[in-house]
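1. what follows is a predicted structure for the sequence shown.
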Amino acid sequence: MELLLETVALYSLKLAYETEGHSPILRDDPLMGGCDREVFGLLVRRGDVAGIQGEISRCLDLALGAVGGVDTVLGRELRRLAEDLGAVRTMGKLYAPAVTLKDYLRDVL
């Protein structure tokens, strides 16, 4: 789960900040800030669904800006997927919407 959440965050930040012709954003990049596997691991072990949603939401907000906001087709779909993740109330339900977000972000990149 930690790797999946880190990947969602990484793809979001890549979408927001990575530009063609420049060094790619990697998992150990300072831009990742609090969105690394260790932070997500701690949140997962604590069962802190709200904390996980907060970290992912912060990254998704950046990605949403990168695709032109909620007035674009990509933005509307990203917002819908983010809302699906935000509606989850238990750790057991986080996996499916996180996978969907990861796949969507990967496809947009």
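-> Arrived safely, thanks for sending. Remember, predicted model here, so these are calculated numbers, not experimental data. Numbering: from 1, shown residues only.
2. please count neighbours and contacts with C-alpha atoms only from this point.
-> Fine.
3. which elements pack onto the top helix by length along the chain?
-> When the chain is parsed with DSSP state H, its longest helix is helix 49-66. Counting contacts by 3 or more Cα pairs under 8 Å, 6 or more residues apart in numbering; DSSP states H and E, helix 49-66 is packed against helix 2-17, helix 37-46, helix 73-86.
4. structure two is appended below for comparative analysis:
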Amino acid sequence: MELLLETVALFCLKLAYETEDSSPILRDDLVMSEYEREVFGLLVRRGDVEGIRTKVSECLRLALNAVGGVDTVLGRELHRLAAEFAHSQTIEQLDAPLISLKEYLKEIQ
């Protein structure tokens, strides 16, 4: 789960901050420090669903702004997927929405 959370955060931050003329954002970049696997791992071990949702939601807001907000086709779908994620109540319920988010963010990179 930690890798999946980190991947979703990475794809969001890539959308928000990566430009064509810059080097790609990688997992070990400073911008990823609050969203790295170990940070998510601690939240998962604690069963802190709210903490996980908060961290991922921060990244999703950045990605949503990067695609032009909810008034765009990409933004509407991202908002829909983010809402599904936000309604998860347990660690187990996070899996399916996270996989959907990861796949969608990967596609729109």
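-> Looks like it came in fine. All values reported here derive from a predicted model rather than from experimental measurement.
5. Leu43 of the first structure reaches Gly54, doesn't it?
-> No: counting by Cα atoms under 8 Å, Leu43 of the first structure stays clear of Gly54, with 10.7 Å between them.
6. check contacts around Leu81 of the first structure.
-> Pro97, Thr100, Leu101 (Cα atoms under 8 Å, 6 or more residues apart in numbering).
7. what do we get in the second structure for it?
-> Here Leu81 of the first structure is matched to Leu81 in the second structure, going by TM-score structural alignment.
8. and the residue of the second structure positioned farthest from its centre, how far from Cys59 of the second structure?
-> When distances are taken from the C-alpha mean of the second structure, Asp21 lies farthest, 23.2 Å away, according to Cα atoms, centre = their mean. In this view, Asp21 of the second structure and Cys59 of the second structure are 22 Å apart by Cα to Cα, to the nearest Å.
9. how about Ser88 of the second structure?
-> For Ser88 of the second structure, the distance to Cys59 of the second structure - Cα to Cα - is 17 Å.
10. now the contacts of Leu81 of the first structure: which count as buried?
-> With neighbours counted using 16 or more other Cα atoms under 10 Å, the contacts of Leu81 of the first structure contain these buried positions: Pro97, Thr100, Leu101.
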